[in-house]
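# Kindly generate the corresponding structure for this input.
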Amino acid sequence: MGPIDQGVLGAVTMVCGTRPELIKLAPLIRLIGTNATVVYTGQHYDTAMYHRIRQDIGRPGRFHELNVGGGRRGAQLGAAVAAVDEVLAQHPTRAVIVQGDTTSALAGALAANANDVPLVHVEAGLRSFDRAMPEEHNRVAIDHLADLCCAPTPLNRTNLLAESVPEERIAITGNTVVEALVAALPGRDAEAGVLASHRLERDGYVLATIHRPENVDDPVTLETILRELNRLPLPVVLPLHPRTAKRVSGFGLTSLLIRLRVVEPQAYPAFLALARCAAVVVSDSGGIQEEVSVLKRPVVVVRRSTERPEIEGTFGTLVPPGPRMGTEVLRWLEDVPGHRERLEQIPSPYGTGSPSVRIAAALRHLVGGEPVHGALSLESPGREPAVVPPPASRRPAARVPHSNSSS
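Below is the predicted model:
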């Protein structure tokens, strides 16, 4: 899929700061081409992770690195808003696009609002209904600031309508993870090479990723998770997130990594190879819950709540840290070939085809570009039609007012 006509949308700015955001925005970056400006806040500040992030995306017209880095959430958010605001002041844009529910996404939304620039939220309408989750606050705030909410699923649209988000501001687009994954998925030879490099066999290991604050910032919870992983009957491959590595060391839990196959964070294609060939995945990641539905693998979701209930009971099971982790993994291990065959027949709830084309079609409505039928011609035969909102005023009626005053 090549870039769209550069005159259609004009300059569009995408604000992000983590690897998952860039991976999911990559199809849209490629579609918009050189008119896409990427503002990378540096929320993921680990050097190795950053270089892998840059390998995972296409070539936008501009790439701004803000180097906000880590730190306390409030300070990080404030620094990111100020830095993005400066970029928007220097480089006019027709719309700001943010993805997901990170601190960087909220910073982009607030900066767009402060500059009176139309805001597009990709992956809108996800709700865990868990107010203890910082991301829940972020995603709710972004959705209510957004001029266009790109909802991956009908359930996400229902969530938005329940919060009185106007129907004309919502488009059901599917999730861009579908096309990002398909584009990055390695061939069988490359996949075999990844397995060989880690001395693994297909269906002969468990893949685990743990990084969420609720799981790694508390020493008791983190120790519980690591001990449960150590009890599993298959080798456990653990790509160690920088946050997790720091907590393991700080809490004196390094000995619990000895029996696990700890590896560095993987490039996206290599990670997909590991996930596709795993007997089961254990994770607290939101994105992995989506990816397994495309890869047709089971996941045990280690969290107190999830904003992606669409996979519950099919591809995933939600469990709290503790003994149920092992119970659910063992259930999936009882018949790995049978589960593979069954999951292959279940469609992903996150759509097919090209969600990025649908997002671009809806974006044209927002910025007053080509009519929607012009966007539909970009889709190849067999792809699902775009679901876009009807024409609406450029500024939403419920726009949150802003002021230059400090009060």
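
# make it CA atoms for all contacts and neighbour counts henceforth
OK.

# Determine the set of other helices and strands touching the strand or helix carrying H137.
H137 is part of helix 134-145, with elements assigned from DSSP states H and E. If you count contacts as 3 or more Cα pairs under 8 Å, 6 or more residues apart in numbering; DSSP states H and E, helix 134-145 packs onto helix 103-114, strand 119-122.

# Would you do the same for the sequence below? I want to compare the two.
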Amino acid sequence: MPWPADLGPVICVVGARPNFMKMAPILRAFADHRPALPALLVHTGQHYDRDMNDRLFSDLRLPHPDINLEVGSATHAVQTAAVMQRFEPVLDERRPSCVLVVGDVNSTLACALVCAKKDVPVVHVEAGLRSHDRAMPEEINRVLTDQIADRLYTTERSALANLTREGVAEQRVCFVGNVMIDSLLANRQLAHAPAKTLQAVGVDPALIDDRRGYAVVTLHRPSNVDRAETLQALLAVLREVSESVPLIFAMHPRTRANVERFRLGDLLSSPRIVLLPPQGYLEMLGLLAGARLVLSDSGGLQEESTALGVPCLTIRENTERPITIEQGTNTLVGANPQAIRQGVHEILSGAGKSGRIPEFWDGRAAQRIAADLATWLLARHAQRAG
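This is a model prediction of the structure:
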């Protein structure tokens, strides 16, 4: 049976790098479902680097956007307002059956708000995750998007308790698993070898042949990189850690700018620390898969390291992904140098977490979303037609 001609497409929104990894398997699942779910990909342009953007779309086999709003970087308020202003005409013109948003970036909330005002159903993938830290802009985006959403897809069962506590009806929620892991499993065999990634930037791969392997580092959260004292302390302990294990530091533009602004570059001037620009998905996946450990403040790397069985030290005081601690390879160490030292020592001595793969992190989360969403949309359509 074909998709009803009078039932509009699913508008799928991406705005920042983590969204791409989540959306790629969803779009493939929509195309493979029978009947196929018609989809329209909208890129808000919240984060946009032309070279990196093209690489990510190619790596993930993600179709290029049907519409790019090109909002660019700005303050939270300006960026959110710009997305709302440019997204509203898209709704008016395309008349979608629903709008699907992923994650917790400003674009996620902005598009959901427009839908709420226009009476367009909102579908939120990765719903119910909570750090319980309202100082994080992402936490506000998560909470508000979940209040607006009509259909909420969760990555772990504990998310339901967060949602019901906030008054979200259980019948709006569906546990499907983690689409980020769908991308990881689909691309694991295509990942670039770490030696190839280092050679591409002129680094001798012999650096990572040490018997202890290497560590992957990323830092980008404002709480870690926007204050000189905090960033200096973190870079100092990373320099110290590099004496025990070489570091491959994929440096976010925000972090690089602050290292220069605070004149902290000398702390990273070591043959045991490799500084890389932001990497493509396949390069980063290869680096993670081959690492002895990960030091990061990224939410996505907590999940990916758990899926890969690589110990992860998360440089944050909290996490919205508790399953990576309870079942996975993740340990919170905050920005505490002593906790970081101790965590690295334990991992290198063989005492790091081995973890296990959480429920429904099996590469089929997107298929479950497609099946449920098709049923839900067709039932709504039939109800309205009747």
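
# Overlay them and tell me the TM-score.
TM-score of the superposed chains, computed with TM-score structural alignment, normalised by the length of structure 2, equals 0.87; 366 aligned residues with a Cα RMSD of 2.6 Å.

# that older thread, tell me which of the helices and strands packed on helix 134-145 of structure 1 lies nearest to R157 of structure 1.
Of all those, it is strand 119-122 that lies closest to R157 of structure 1, at 12.3 Å by Cα to Cα.

# what's the mean distance for the closest one versus structure 2?
Here strand 119-122 of structure 1, set against structure 2 after superposition, deviates by a mean of 0.4 Å using mean Cα distance after the TM-score superposition for structure 1.

# Can you check which part of structure 2 that strand sits on?
Aligned using TM-score structural alignment, strand 119-122 of structure 1 spans residues 122-125 in structure 2.

# thinking again about what came up before, the helix holding H137 of structure 1 aligns to what range in structure 2?
So helix 134-145 of structure 1 is aligned with residues 137-148, judged by TM-score structural alignment.

# and the matching stretch, which residues are buried?
Buried positions in stretch 137-148 of structure 2, judged by neighbour count with 16 or more other Cα atoms under 10 Å: 138-143, 145-146, 148.

# hang on, the earlier thing: figure out which of the helices and strands packed on helix 134-145 of structure 1 is closest to V220 of structure 1.
Nearest of these (Cα to Cα): helix 103-114, 25.9 Å.

# Have a look at how far, on average, that closest one is from structure 2.
Mean deviation for helix 103-114 of structure 1: 1.1 Å (mean Cα distance after the TM-score superposition for structure 1).

# picking up where we left off before, now the buried residues of stretch 137-148 of structure 2 in a markdown table, with distance to H252 of structure 2?
Converted to a markdown table, the buried residues of stretch 137-148 of structure 2 look like this (distance: Cα to Cα, whole Å):
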| residue | distance to H252 of structure 2 |
| --- | --- |
| E138 | 18 |
| E139 | 21 |
| I140 | 23 |
| N141 | 22 |
| R142 | 23 |
| V143 | 26 |
| T145 | 26 |
| D146 | 29 |
| I148 | 31 |
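
# The closest residue to A141 of structure 1 other than its chain neighbours and V120 of structure 1: what is the separation?
If you skip the residues right next to it in sequence, A141 of structure 1 has L106 as its closest partner in space, 7.5 Å away by Cα to Cα, 6 or more residues apart in numbering. Distance of L106 of structure 1 to V120 of structure 1, given as Cα to Cα, to the nearest Å: 12 Å.

# Quick check: longest helix in structure 2 by residues?
helix 365-385 (DSSP state H).

# give the contact list for L40 of structure 2.
9-12, 65-66 (Cα atoms under 8 Å, 6 or more residues apart in numbering).
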